[in-house]
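Undergrad: Here is the input, now give the coordinates:
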Amino acid sequence: MIGTSAFLGIPHRRIATLLDAVAPEPGSSGRSAESEALEARFARAVLSTMIEPGDTDAGALMGALGPIEAARCVVDGVDAADLLARVGADPSSARQRSRLTGALERWRARGSAEAGARALEMAAHVHARLLAPEDAGWPQGLPSLGAGEPVALWVRGDPTRLERLDRSVSLVGARAATGYGEHVAMESAAGLGDRGFAVVSGGAYGIDGAAHRAAVASGHVTVAFLAGGVDRLYPAGHSDLLRRVGDTGLLIGELPCGSTPTRWRFLMRNRLIAAVSGATVVIEAGHRSGSLNTAGHAAEMGRPLGAVPGPVTSPASAGCHRLIREYAATCVTTVDEMAELADPIGAGRDAGYPEGADPDSPDGVVLSAVRAGRGGDPEDLAHTTGLASRHVVAALGRLELAGAVRLTGRGWEAAP
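TA: Predicted coordinates for the structure are as follows:
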């Protein structure tokens, strides 16, 4: 039980008060009086002030030690050699020692236990919530990021809406969108919402903003992943829009309140947009558009990827054409095609456990092949099933999200 003891120099009673204000929902582990649950959640708040998004060194350390011990080691000044010994690595390796020393220096320079406490106070001020991987609302696609999975998420909006991410589509594209691109984004967002999908994007100008505006105007749930704290509504020109998104949907970030968006953080934010959704659709993108980064993350994780074609004379659609030509993105031209990408013939996550899906659907055919021991890689499955490679990749992404298959060192296998 919570007494007069402390964790990382912060009294348990203060930690309990801070966490009570940012619990995901009444009755969550954030309100637990058990010291271990309290410390684990506070440790994640502290580490989120120290770690930049996508830091796989930090992810590996937490995977080996857990959040409580990892936070203790970082805050208490444990040196690299001792830490390597604790995680079962070779402390005599100069290369590993040098890498971990650099990591510890940057973590300790960025945050502290007191910074974690301040982050919780700032989150409570804007009614944000701290979400941990052990919480029921944790997006089921995030573990696919491996050691790059966020240490925690900060959520602004009704946390019960998190379950809508289980059936969602990411709509992304260029900031410098054309009228054509914005029209397609708005029609797509409204149409997907009508079909029961939540619309996920990044809150930026152009395609992102058009998708969010259409979803909000249509009364549908939309989710904006931010590159800074959820109290820093960026860009400033979208402050009103993002407030409306927070009122009717969700604002989510992996950095604590007060954090400023940077170029690197925008790129790392994109991996979350790709990971949480059933499919990612690039509406409009130039040859070097940042939205291609989101598409790359989706392709790397085996998530279904779609691209909307544009006029062949339009530089604003050159990136979409490149995705279709070079990265096997599915060409989508209607809302129904986007919905089918995320949930073909009703056989995706909305149909419940994949075994209940139509065995003749792409998901059912691929799952049968994997269970028969013919998993391997997508090319093997394409040869076995007779499906196009892009359809196999899309099916594997949906089946992985549903917990039916997993990627191992031997290829794709049925999950136990």
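
Undergrad: From here on, just use CA atoms for contacts and neighbour counts.
TA: Fine.

Undergrad: Would you map the strands across the stretch 151-300 of the chain?
TA: Taking DSSP state E, counting those that start in this stretch, the strands of the stretch 151-300 of the chain run over residues 153-156, 168-173, 198-201, 222-225, 250-253, 279-284.

Undergrad: could you dump these to a markdown table with mean neighbour count and distance to residue 186?
TA: Putting the strands of the stretch 151-300 of the chain into a markdown table (neighbours: other C-alpha atoms under 10 Å; distance: least, C-alpha to C-alpha, whole Å) gives the following:
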| stretch | mean neighbour count | distance to residue 186 |
| --- | --- | --- |
| strand 153-156 | 25 | 23 |
| strand 168-173 | 31 | 10 |
| strand 198-201 | 28 | 11 |
| strand 222-225 | 27 | 12 |
| strand 250-253 | 26 | 18 |
| strand 279-284 | 31 | 10 |
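
Undergrad: Would you mind giving these as a markdown table with distance to residue 122 added?
TA: What follows is the strands of the stretch 151-300 of the chain, written out as a markdown table (distance: least, C-alpha to C-alpha, whole Å):
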| stretch | distance to residue 122 |
| --- | --- |
| strand 153-156 | 11 |
| strand 168-173 | 29 |
| strand 198-201 | 24 |
| strand 222-225 | 18 |
| strand 250-253 | 14 |
| strand 279-284 | 32 |
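
Undergrad: Would you mind saying which of those strands lies nearest residue 66?
TA: Each of the strands of the stretch 151-300 of the chain was scored for nearness to residue 66 using C-alpha to C-alpha, and the closest is strand 153-156 (16.7 Å).

Undergrad: returning to what we had before: out of the strands of the stretch 151-300 of the chain, which is closest to residue 185?
TA: Among the strands of the stretch 151-300 of the chain, strand 279-284 sits nearest to residue 185 (C-alpha to C-alpha), with 6.4 Å.

Undergrad: what separates residue 268 from residue 254, distance-wise?
TA: Here residue 268 is placed at a distance of 10 Å from residue 254 (C-alpha to C-alpha, to the nearest Å).

Undergrad: With residue 68 instead?
TA: Using C-alpha to C-alpha, one obtains 18 Å as the distance from residue 68 to residue 254.

Undergrad: okay, these two: which has more neighbours?
TA: When residue 68 and residue 254 are compared on other C-alpha atoms under 10 Å, the one with more neighbours turns out to be residue 254, at 31 against 21.

Undergrad: Grab the nearest non-local neighbour of residue 260.
TA: In space, residue 260 comes closest to residue 228 once its chain neighbours are excluded; the distance is 4.9 Å by C-alpha to C-alpha, 6 or more residues apart in numbering.

Undergrad: Please generate a structure for the following sequence too, so the two can be compared:
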Amino acid sequence: MTGLVDLDGDADARRLAWVYLSRVVQGPCAPLSALIASVGVCEAARAVREHELPEPLRGPTAARRAVDSAAADLAAIARLGGRVITPDDPEWPAWRMLGLNQLDTDRDREAAVPLVLWARGPLSLASASERAVAVVGSRCSTGYGVQVAGEIACELAGRGWTIVSGAAFGIDAAAHRAALAVGGRTVAVLACGVDRPYPAQHDRLLAAIAETGLVVSEYPPGTPAQKHRFLARNRLIATLGDGVLVVEAGLRSGARNTVKWARRLGRPAMAVPGPVGSASSAGCHRMIREGEALLVTGAEDIVDEAGPLRLPVADDTTDPAAHLRGAEADIYATLPAVGSRLPRDLAQQSGLDLPTVRAVLVGLELSGLVGCDSDGWFRTRGRRPG
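TA: Presented below is the predicted three-dimensional model:
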């Protein structure tokens, strides 16, 4: 979401509002995200309850607006040892979500940022997604595909990369298991509530992931898996990774949908080739041939494509922020030459919402332009003693 979000209501009221709206729409809803960005989450929740809505929101909210199960949903996720992550929380992966903010929701309604994310597991989603690769592929995988996916995921996890996938049969499961086997980090993104293991045969795998990694979903507890939810889920798999790797995919594989999201988000899409006559790799071969995915054969190739950019270092005679544009330029300009500012102050002064400010500050810190201490955020270049 973009624009200034009023911090209406206290923390508990806002959390209940986020959870209520998550249950009402059960999935991405661009008009509702726009309303929240315009009036704040508590006021948006009131408008939904009282049906004081613009026409595009009347249909999506009609079926469940009268049922407020927010407190029950929070109790249910607490009983599971889980939590809900809202855009107000430090754990919210705001930097990742910036990509979804730029997509055209008129072209694809599933492009909207999720309202909340439900989670089970000890990892922080923000830190787990700082350096991550999505690994997807065929459910009907061959021994070759399982071996390749396992080897690549094992090496990446051993190097500190988080493996993101969808916990499906085949390649997804091989990638998750490889990361777990080396004590690495892995995140499973579900198309149903996190209290519903899907597929059911993967209940033990998902329990293992929840012990050391993270199981997440944008759908409230109890929500069943449905076909359209898998397509929406794929955008989150692509969003949470620095790139998407496909290991084995038939011509009609759903992995191609995840590649589509990666390309729209500006993430590198990569595919492993298989035997030339293998139907299980025909989709990979087509994506490589048609320029939809880069050919890779191992972890080193993936790190080269999805690893951090090597940013040029400005010399002391140039403006270190001359290359900044958009929100980055606005927030950098708001930082004082002397002293520090808290993110909330920067949001008020720049006119941007707090999650965007936090996300942009992380990016500026990675670029070496800002830093933070107990007093707040400050410029690191050309800084005069305060």
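
Undergrad: After superposition, what's the TM-score here?
TA: The TM-score (TM-score structural alignment, normalised by the length of structure 2) is 0.75; 309 aligned residues with a C-alpha RMSD of 2.5 Å.

Undergrad: Check the contact lists of residue 268 and residue 254 of structure 1 and give me the overlap.
TA: With contacts defined as C-alpha atoms under 8 Å, 6 or more residues apart in numbering, the residues adjacent to both residue 268 of structure 1 and residue 254 are 53, 227.

Undergrad: show me where the stretch 201-350 of structure 1 has helices.
TA: 207-217, 239-248, 263-276, 291-300, 318-326, 335-342 (DSSP state H, counting those that start in this stretch).

Undergrad: Same list (those helices) but as JSON lines, adding distance to residue 195 of structure 1 and mean neighbour count.
TA: Putting these into JSON lines (distance: least, C-alpha to C-alpha, whole Å; neighbours: other C-alpha atoms under 10 Å) gives the following:
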{"stretch": "helix 207-217", "distance to residue 195 of structure 1": "12", "mean neighbour count": "25"}
{"stretch": "helix 239-248", "distance to residue 195 of structure 1": "17", "mean neighbour count": "18"}
{"stretch": "helix 263-276", "distance to residue 195 of structure 1": "18", "mean neighbour count": "22"}
{"stretch": "helix 291-300", "distance to residue 195 of structure 1": "22", "mean neighbour count": "23"}
{"stretch": "helix 318-326", "distance to residue 195 of structure 1": "24", "mean neighbour count": "20"}
{"stretch": "helix 335-342", "distance to residue 195 of structure 1": "8", "mean neighbour count": "22"}
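
Undergrad: closest one to residue 10 of structure 1 among those?
TA: Going by C-alpha to C-alpha, the one of those nearest residue 10 of structure 1 is helix 263-276, 29.0 Å.

Undergrad: quick check: angle from the closest one to strand 279-284?
TA: For helix 263-276 of structure 1 against strand 279-284, the angle between stretch directions is 130 degrees (axes from the mean of the first three to the mean of the last three C-alpha atoms, to 10 degrees).

Undergrad: corresponding residue for residue 124 of structure 1 in structure 2?
TA: Residue correspondence, TM-score structural alignment: residue 124 of structure 1 in this structure matches residue 78 in structure 2.

Undergrad: ok, back up a step: so which of the helices of the stretch 201-350 of structure 1 is nearest residue 7 of structure 1?
TA: Shortest separation from residue 7 of structure 1 across the helices of the stretch 201-350 of structure 1 is recorded for helix 263-276, at 29.4 Å, computed as C-alpha to C-alpha.

Undergrad: what about the match of residue 124 of structure 1, distance to residue 71 of structure 2?
TA: Distance of residue 78 of structure 2 to residue 71 of structure 2, given as C-alpha to C-alpha: 11 Å.

Undergrad: circling back to that earlier point, next, count neighbours for the match of residue 124 of structure 1.
TA: When neighbours are counted by other C-alpha under 10 Å, residue 78 of structure 2 registers 13.

Undergrad: roughly how far apart are it and residue 116 of structure 2?
TA: To residue 116 of structure 2, residue 78 of structure 2 is 15 Å away according to C-alpha to C-alpha.

Undergrad: cool, and residue 295 of structure 2?
TA: From residue 295 of structure 2 over to residue 116 of structure 2 the distance is 35 Å, taken as C-alpha to C-alpha.

Undergrad: between those two, who's got more neighbours?
TA: Each of residue 295 of structure 2 and residue 116 has its neighbours counted (other C-alpha under 10 Å); residue 116 has more, 25 against 21.

Undergrad: And that one, what's its match in structure 1?
TA: Residue 116 of structure 2 maps onto residue 152 of structure 1 when the alignment is built from TM-score structural alignment.

Undergrad: What distance do you get for its match to residue 360 of structure 1?
TA: Taken as C-alpha to C-alpha, the span from residue 152 of structure 1 to residue 360 of structure 1 is 39 Å.

Undergrad: same check, this time on residue 403 of structure 1
TA: Relative to residue 360 of structure 1, residue 403 of structure 1 is positioned 19 Å away (criterion: C-alpha to C-alpha).

Undergrad: ok so residue 356 of structure 2 is a strand residue?
TA: No. With DSSP: H, G, I helix; E, B strand; the rest coil as the criterion, residue 356 of structure 2 is helix rather than part of a strand.

Undergrad: residues in contact with the residue minimising distance to the centre of structure 2?
TA: Compute the mean C-alpha point of structure 2, and by C-alpha atoms, centre = their mean the closest residue is residue 240, 3.7 Å away. By C-alpha under 8 Å, 6+ apart, the contact set of residue 240 of structure 2 is 96, 129, 132-134, 164.

Undergrad: ok, now residue 165 of structure 2?
TA: If a contact means C-alpha under 8 Å, 6+ apart, then residue 165 of structure 2 has 134-136, 172, 175-176, 186-189, 237 as its contacts.

Undergrad: Apply 10 Å and report the result again.
TA: Taking C-alpha atoms under 10 Å, 6 or more residues apart in numbering as the criterion, residue 165 of structure 2 is in contact with 133-137, 171-176, 186-190, 215, 234, 236-238, 240-241, 244-245.

Undergrad: Can you find the partner of it in structure 1?
TA: Aligned by TM-score structural alignment, residue 165 of structure 2 pairs with residue 201 of structure 1.

Undergrad: again, but for residue 184 of structure 2
TA: When the structures are aligned by TM-score structural alignment, the residue of structure 1 matched to residue 184 of structure 2 is residue 220.

Undergrad: In space, what's closest to its match - neighbours in sequence excluded?
TA: residue 193 (5.4 Å).

Undergrad: Could you count how many residues lie near the one you found?
TA: 23.

Undergrad: Could you tell me how far the aligned partner of residue 323 of structure 2 in structure 1 is located from residue 398 of structure 1?
TA: Aligned counterpart of residue 323 of structure 2 in structure 1: residue 371 (TM-score structural alignment). Distance check for residue 371 of structure 1 against residue 398 of structure 1: by C-alpha to C-alpha, it reads 15 Å.
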